[in-house]
Structures are given as structure tokens and as C-alpha cells.
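>>> Structure for this input, please:
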Amino acid sequence: MPTFSAPDGTRLAYRVHGAGDPLLCIPGGPADPAYLGDLGGLPAHRRLIVPDLRGTGRSAIPEDVSSYRCDRQVDDIEALRRHLGLPRTDLLAHCAGAGIATQYAARFPEHVGRLALITPSTRAVGIEITAETRRELARLRSAEPWFPEAFAALEAIAGGTGSDWAAVRPFLCGRWDAAARRHLAAAEPTNRDAVAHFAADGAFDPGATRAALAAHRGPVLLLAGQFDLNSPPRSVAGFAALVPAATLVVQPGAGHYPWVDDPARFLAATAAFLA
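Down below sits the predicted model:
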């Protein structure tokens, strides 16, 4: 697996899938990027370059744990772009990776072509997701056999009387079956330091990021899953409203991992945008 050196000397790995024009793909989590799979077949259209974020996958654990902070990992992406010799690159990011990607676009707009944000976290732009938003979205799944237990756990978490996050996992998936369970297990972050420091104080500057996105003139895709409790369509739509050239797509029947729920539909939306 190829590697490069981060600005602080940490050795970071990255993966390459497919051929053609490069597409730098930033995983969420922070988790081992293997959970992205082939993103619904996207390597048939683009050459995916997927970094193992510091302390995950095959990348080294940094000496300074504060370097796990989201904004500081922007420098890792810039180091990778330079390592690859790309004057400009398209970016795709999933979930928490959108925090890195949007802050990268804010700091280095001259190096960003197309920007695709897949079921993105909205923390970088200061959009809070309320318990009521999640509750309304959850009720769309009321006919599912797992709904009563999952909804009760969700209500307990919202009310501050519970913490059974495992019980609400079905709400992240368009369908709750053995394949979804296996995929969620693969997407689970294992480096607790990386998770704990990712959103530490100073990780986000919503005002500055919003201002930069308002001035961003490049094409931006925001793709939400119809049933995704982590990144509800309403919240992703608010994110899209901040970007002049944004395209909002809500994938029917999908959750937080739309390329798993319906690869063909996901590929049709992303490949067309990235063409």
C-alpha cells in the first residue's frame, strides 16, 4: 500500500482503486476506509484515491493525539494532493469526512474541482440536528419489525435516560438484514483517541466555513439518504442552501450508506455528477 508523509512526519497510507481521472475520497468515522467498498462501482468511472486517515487502517498513530482534530487533518489532505502531483482534484467525502472536505475547500479552493458530499455531517457548517427531526424521520419506519425496540431506544437517548446506540442502528440502513449488519460492523471506528479528538474544541469554524462555501463557485453535490437519521435529508438540504452551485439529491429508500442500500441508484447520481 502506498504511503506519504504528513506535515508532522506521521506516515499515512492511501489506497487506489480503478483507473481514469483521480477522485480523492475521504472516509468518515474516523474509521478504516475499507467500509467504503467500491462505492457502488465508482472505480469503473474514476480512479479512487482513498486515504487511511491518521491512526486508522494502515496509517501510523501520531505522536500528538490532538492532531486527530478535524481541521488539522485538512493539512493531511493537502499533503496527499502534493504527493500525487495534482494541481486540482475532485473530492468525495462521506459523513464526518465532509468536515475535512469542506474545510479543505474553504482553505484551498484553487485545488478543488467538483465536490461530492455523501450523507454528510453538518457540524462544519453549524447545522444542528434536533431530536424532533430525528424522531419524525424515524417514524417513517414504523412498519418495520424492529421499529418498536429501536424507537424506544431513540426516545431514551433523546430524553437523556438511555445510551443504547446499538439498538438504533437499523435507522442508519435502508434495509436491516445480515448484509447491513456486516457492513455496520466494518464501519465501526476502532481508534477511540481518533474519535474522541476529531471534534474537539477548535475543530470547526462554522462562520468561516459558511462564508467560504458562499463564495465557492465550483459544482457541489450533496446526497442524502431518505431514511438516514445521522444526516437527515432536511439537514442536508439546509447544508445545500449554503452553497450557490449545489445540487441536492435525496436517494429513495437509502440510509447513511446509500451505495450499500442501492448501488445502481447511487452510482447513477454520483457518476453523472463527477463525469
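
>>> When you work out contacts or count neighbours from here on, use the C-alpha atoms and nothing else.
Will do.

>>> The stretch 151-275 of the chain: helices as residue ranges?
178-187, 192-198, 206-214, 233-240, 258-261, 263-274 (DSSP state H, counting those that start in this stretch).

>>> Mind giving me the packing neighbours of the shortest one?
Using 3 or more Cα pairs under 8 Å, 6 or more residues apart in numbering; DSSP states H and E as the contact criterion, the secondary-structure elements in contact with helix 258-261 are helix 263-274.

>>> and for comparison, fold this next one:
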Amino acid sequence: MPTFTAPDGTQLAYHVRGEGEPLVVLPGGPMRASAYLGDLGGLAAHRRLVLLDLRGTGDSAVPADPATYRCDRQVDDVEALRLHLGLDRMDLLGHSAGGSLAVLYAARRPRRVARLVLVSTALRPLGMRAGAEDRLAAARMREDEPWFDQAYPALRSWLAGTGDYDAACAPFFYGRWDETARAHAEADEQQTNEEAADRYFAEAAFDPVATRAALQDLTAPVLVLTGGLDGGPRPEPARRAAEAFPHSEVAVQPGAGHYPWLDDPDWFVRRVGTFLGGPGLPPTK
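Down below sits the predicted model:
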């Protein structure tokens, strides 16, 4: 397991899967160990995935200062990884909350990003967020599912702040609530640093006006990918978010939730792989 040292001295770990040109991957959660990403549905067959364990998660060390869990404070960790890998510019993929970190990195270091993929990305750096109504509207698309009657009240209570997040809500985050999805959801608690997660999205982490202005210097192409069943973000907010980048395109994966590589691995790998210039990957239909 390779490691490198962050600017504040914290030892950080990353995991390598596959061969070929590197693709640096930032996990979400927020603050969930990169293990949940697996091989991104088989993308490792086409790219060498460099999966970062954010500080205090997975095999990375806990920092001396817990304030450094804040999203913007971790941009320097991503830069340290780039330097450690010896890359002049890098292809970068961020999932969910990790997409927020990827956006902040691109705003701060636009010339170090070759291509950027944002999957089911939290949009707070752009002054946007998935509201309760967005999530509930997406959830109501699943009303024919056998688990809906139990799951929907739990989701509504959580979003209203009248109840804690309950495992009953989990099916809404997956396009298919099968054994693979259940196992993936059950691993969440063990893989997530809850203290770090509470600090990650602190309001002080984001300056949307400054971020949007800085992104105008980004020459890299950007792919914003979201699932057609995902509530955070739904396709329309994802399209609006893409407008913040000078060179962007949007992909909506049919029937997918918040983890699209689990719902239809072949579709996900073809679409992301084609954007990244992977050989032998015909475009999706």
C-alpha cells in the first residue's frame, strides 16, 4: 500500500487498481474510505485507478488537527498526491462529496487538471445543493418498488430534520436494490469517519462566487455525470452546474442512483472511458 506525506505531515495512503494511464479518484461519503469505489464498475480494466483515502479514512492517518478535515483544507492533499505521482497534469474523478473536493482543486490549480469527471457530485462549491424537495421528487419515482412504503416515510423524516438517517432510506441511493447494493450500503458505517464527515462541509469551506470565477481559467474538459434516479443531484441541477465550467458535457445514466457504476457497470465504463479517451470503448447510446 503506497503512502505519501501531506504538507502538514499527515501520512496519506492510496490504492492502485488496474494498469495504464493514471486516473486520480477522490471518494465521497463525505469522508468514506475509498474501498467503496471498488474498481468503478470495471474502469480499472482501461485506466490505472489511484484511489485516495482521505485523511482519517481507510489506511490514511488521523491528522493532528481535526479542522483539516474541512473540504477546502484537503485541496493541498490532492496537490501533494499529484507531486508524489510525478504528474504534470492529471485526469481527476470525484464522486459525490469527493466531487466537491475535485471542483475546489480545479479552481485552485486549473493548469494541473487534464480532464475532470464529476460523478453524482455535491454542488456546494458552486453555491448549489440538493434540497429536500429534489430528493423527495426523485424518491417518488420509485413508488412502485416493494420497499417504497417503508422507506419513503423514513427519508421524509430525515430530510425534515425530525429523525436521524435510517437504513430504510438506503434503497433510494441505488438504482437496483439487490444483494450488491445491500452489501455496499451495509459497509457505509464501518468505512466512514463520522467526526470528519461532520467537519467536511463546514460553511467556511466554500466561496461560490470566487470558485466560479476561478473556474473560468479551467481549460480541461469536464464531464458531469448523474443518475437518472439520483436525488443529489437530479439531472437538471447537474446541467446547471455544468454551466460553471467553460468546456463541459453532461451525461445522465438511465436507471442509475447515486452509485452509477453499481447499477449498470457497462454503461458507466463506456461513458466515462470514452470521455477519458479509452481505446475500444464505443460510445453509449
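
>>> May I have the TM-score of the superposed chains?
For these two chains in superposition, a TM-score of 0.96 is obtained (TM-score structural alignment, normalised by the length of the first structure); 275 aligned residues with a Cα RMSD of 1.3 Å.

>>> re earlier: deepest of the helices of the stretch 151-275 of the first structure, which one?
Neighbour counts (mean count of other Cα atoms under 10 Å) averaged over each of those peak at helix 258-261, with a mean of 25.

>>> So what touches that helix?
Residues from elsewhere that reach helix 258-261 of the first structure, judged by Cα atoms under 8 Å, 6 or more residues apart in numbering: 39-40, 173-175, 180, 225, 251, 253-255, 265-267.

>>> Output those as a markdown table; include the columns distance to residue 163 of the first structure.
Below are these laid out as a markdown table (distance: Cα to Cα, whole Å):
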| residue | distance to residue 163 of the first structure |
| --- | --- |
| 39 | 31 |
| 40 | 32 |
| 173 | 19 |
| 174 | 23 |
| 175 | 23 |
| 180 | 21 |
| 225 | 24 |
| 251 | 29 |
| 253 | 27 |
| 254 | 25 |
| 255 | 21 |
| 265 | 34 |
| 266 | 32 |
| 267 | 35 |
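
>>> Of those, which is the nearest to residue 206 of the first structure?
Closest approach between the contacts of helix 258-261 of the first structure and residue 206 of the first structure, by Cα to Cα: residue 225, at 23.5 Å.

>>> what residue of the second structure takes the place of that closest one?
Residue correspondence to the second structure (TM-score structural alignment): residue 225 of the first structure is matched to residue 227.

>>> right, and the helices of the stretch 151-275 of the first structure - which one's nearest residue 111 of the first structure?
helix 206-214 (14.0 Å).

>>> among the helices of the stretch 151-275 of the first structure, which is nearest residue 5 of the first structure?
With Cα to Cα as the measure, helix 192-198 is the member of those nearest residue 5 of the first structure (18.3 Å).

>>> Superpose on the second structure and give me the mean offset of that closest one.
Compared with the second structure after fitting, helix 192-198 of the first structure deviates on average by 1.2 Å (mean Cα distance after the TM-score superposition for the first structure).

>>> Quick check, central residue of the second structure?
Geometric centre of the second structure, nearest residue: residue 95, 1.1 Å, by Cα atoms, centre = their mean.

>>> need the contact list for that one.
Counted by Cα under 8 Å, 6+ apart, residue 95 of the second structure has contacts 25, 26, 27, 28, 118, 119, 120, 121.
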